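# predicted coordinates and the sequence they were generated for:
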Amino acid sequence: MIGRIRGILVEKTPGQALVECSGLGYEVDIPYTTFFHLPEVGQEVTLHTHFVVREDAQSLYGFVSRLDRNLFRLLIKVNGVGPKLAAGILSGLDAKQFIRCVEGRDITSLVKLPGVGKKTAERLLIEMADRISQLEGQFIPASAGTAGSETDAPELSFTAHNPADEAEAALIALGYKPQEAARAITKVAEEGMSSEALIRLALRNMIPA
């Protein structure tokens, strides 16, 4: 199993990063909570990974912290939660926020996540209640780059002509309905904001910390 990858960040888009390591380019699926902490293109990046093999596909999932990766591994053990949904959960909530939801039995925040209905949220609270103890004491690195911290992670920008359109498309790709995505972006949009900033604020408003 591929447990970690370190190399040069060649490309980054919401949901995926391309990392070059020893001449090979690895396409890594990432949650938004990891995307927000990627370094600039051309810099070195380290991601904790989980390799998923299925009959019709092989996917490499990457995470900024070991804690997020290990939570992902616990989530996919929950009945009805596959890798795509687990990555979606970690796009809306990082590991620490998810743990707080489980400990506080906060079903309201969970059902706001795309793809998580009431029954799935209830199942997550029940099945994860005992499992999150396995995550205690795990180190959470500051960022996926070689320097910096979560609080001063670089503001990333896209090259799209319309940041609001790209931010809306990113939320739809994550699983939100077009109407929900449009409302969320309109609510936080201000002149001059980057797509990354719009996505971050929209998710923060849709899923309170």
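Received, thanks.

# hey, let's count contacts and neighbours off CA atoms from now on
OK.

# and for the closest residue in space to Gly42 that isn't next to it in sequence, the neighbour number?
Computed as Cα to Cα, 6 or more residues apart in numbering, the closest residue to Gly42 that is not its neighbour in sequence is Leu9, at 5.4 Å. Counted with other Cα atoms under 10 Å, the burial measure for Leu9 works out to 23 neighbours.

# hang on, Leu9 in a helix?
No: the assignment for Leu9 (DSSP: H, G, I helix; E, B strand; the rest coil) gives strand, which keeps it out of a helix.

# what separation is there between it and Val19?
Note on Leu9: its distance to Val19, by Cα to Cα, to the nearest Å, is 5 Å.

# swap in Arg73?
Separation of Arg73 from Val19 (Cα to Cα) stands at 22 Å.

# pick out whichever of those two has more residues nearby.
Each of Arg73 and Val19 has its neighbours counted (other Cα under 10 Å); Val19 has more, 27 against 15.

# one more to weigh against that first structure:
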Amino acid sequence: MIGRIRGTLVEKTPGQALVECAGLGYEIDIPYTTFFHLPDVDQEVILHTHFAVREDAQSLFGFASKLDRDLFRLLIKVNGVGPKMAVGILSGLDAAQFIRVVEARDASALVKLPGVGKKTAERLLIEMADRIGQLEGQFIPSSADTVAPSDVVSTIGMHGPDPREEAEAALIALGYKPQEASKAVSRIAEEGMSSEELIRLALKNMIPA
């Protein structure tokens, strides 16, 4: 099991990081909440990881905090929740935010996440209510200390000729359907807005803060 990687960040895109360690380059799938915390390229990075092996694929998932990684491992044990959905959940909510949602029994916050329907949200609330106790002893910041994705999108640093296309591509990478991404961006797009501003406002309207 590969549980932690420390190396040089070679590339980063929404959803994936390439980290060089001891001459090897590891392609690591990451949620947005981790992407927002990555350092600049060529800087040292530490990611807590989960190595998943299936018959048709081997995937390495990385997280900025051990708490997020441990929550990911609990999420994929829930019936109907695979790694892709777990990454989507942790792209919209970090571990501390997710725990508060479960404690508040807030199904409406979960159904705003890509791929999470009403039945899945209810199942998550029931099954995770018993499991989040396994995370006791790990630091869980208060709401004042937790940074919501909509507040840190400005750190993405994506620049290009078409901010609207970049914003839509980022939302699709997060797991939203193309039609949802296009509608969300069109709803708030104004002349002169950067991709960072578009993503920040679109996420603010699509996922809980």
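Now that the structure is in, tell me what you want to look at. Since the model is a prediction, treat every value here as computed from it, not as a measurement.

# where does the TM-score land?
Aligned and superposed, the two chains score 0.88 in TM-score terms (TM-score structural alignment, normalised by the length of structure 1); 202 aligned residues with a Cα RMSD of 2.3 Å.

# which residues are in contact with both of Leu9 and Val19 of structure 1?
In terms of Cα atoms under 8 Å, 6 or more residues apart in numbering, Leu9 of structure 1 and Val19 are both contacted by the residues Val45.

# quick one: contacts for the residue positioned nearest the centre of structure 1?
Note on structure 1: the residue nearest the mean C-alpha position is Pro31, at 2.1 Å, using Cα atoms, centre = their mean. If you count contacts by Cα under 8 Å, 6+ apart, Pro31 of structure 1 has them with Pro14, Gly15, Gln16, Gly62, Phe63, Ala87, Gly88, Leu90, Ser91.

# 10 Å instead, please
Each residue near Pro31 of structure 1 by Cα atoms under 10 Å, 6 or more residues apart in numbering is listed here: 14-16, 61-64, 68, 84, 86-94, 174.

# and those residues, which of them are buried?
If you count burial by 16 or more other Cα atoms under 10 Å, the buried members of these come out as 14-16, 61-64, 68, 86-94, 174.

# sitting in strands, which of the residues you listed do you find?
Helix and strand membership here follows DSSP state E; of those, those in strands are Gln16, Tyr61, Gly62, Phe63.

# I figured the third one hits Val52, correct?
Pointing back at Gly62 of structure 1 there. No: the pair Gly62 of structure 1 / Val52 is not scored as a contact, 11.1 Å apart, by Cα atoms under 10 Å.

# buried residues in the longest helix seen in structure 1?
In structure 1, ranked by residue count with DSSP state H as the criterion, the top helix is helix 118-131. For helix 118-131 of structure 1, the neighbour count (16+ other Cα under 10 Å) marks Thr120, Ala121, Glu122, Arg123, Leu124, Leu125, Glu127, Met128 as buried.

# how about stretch 195-209 of structure 1?
Neighbour counts using 16+ other Cα under 10 Å place Ser195, Glu196, Ala197, Leu198, Ile199, Arg200, Leu201, Ala202, Leu203, Ile207 of stretch 195-209 of structure 1 among the buried residues.

# go on, stretch 7-25 of structure 2?
When neighbours are counted by 16+ other Cα under 10 Å, the buried residues of stretch 7-25 of structure 2 are found to be Gly7, Thr8, Leu9, Val10, Lys12, Pro14, Gly15, Gln16, Ala17, Leu18, Val19, Glu20.

# which one of those residues is nearest to Phe98 of structure 2?
Phe98 of structure 2 lies nearest to Gly15 out of the buried residues of stretch 7-25 of structure 2, by Cα to Cα, at 19.1 Å.

# contacts only, for the closest one.
Neighbouring residues of Gly15 of structure 2 by Cα under 10 Å, 6+ apart: 28-35, 61-62, 87-88, 91, 170, 173-174.

# against Pro161 of structure 2, how distant is the spatially closest residue to it that is not a sequence neighbour?
If you skip the residues right next to it in sequence, Gly15 of structure 2 has Ile30 as its closest partner in space, 5.0 Å away by Cα to Cα, 6+ apart. Going from Ile30 of structure 2 to Pro161 of structure 2 by Cα to Cα gives 26 Å.
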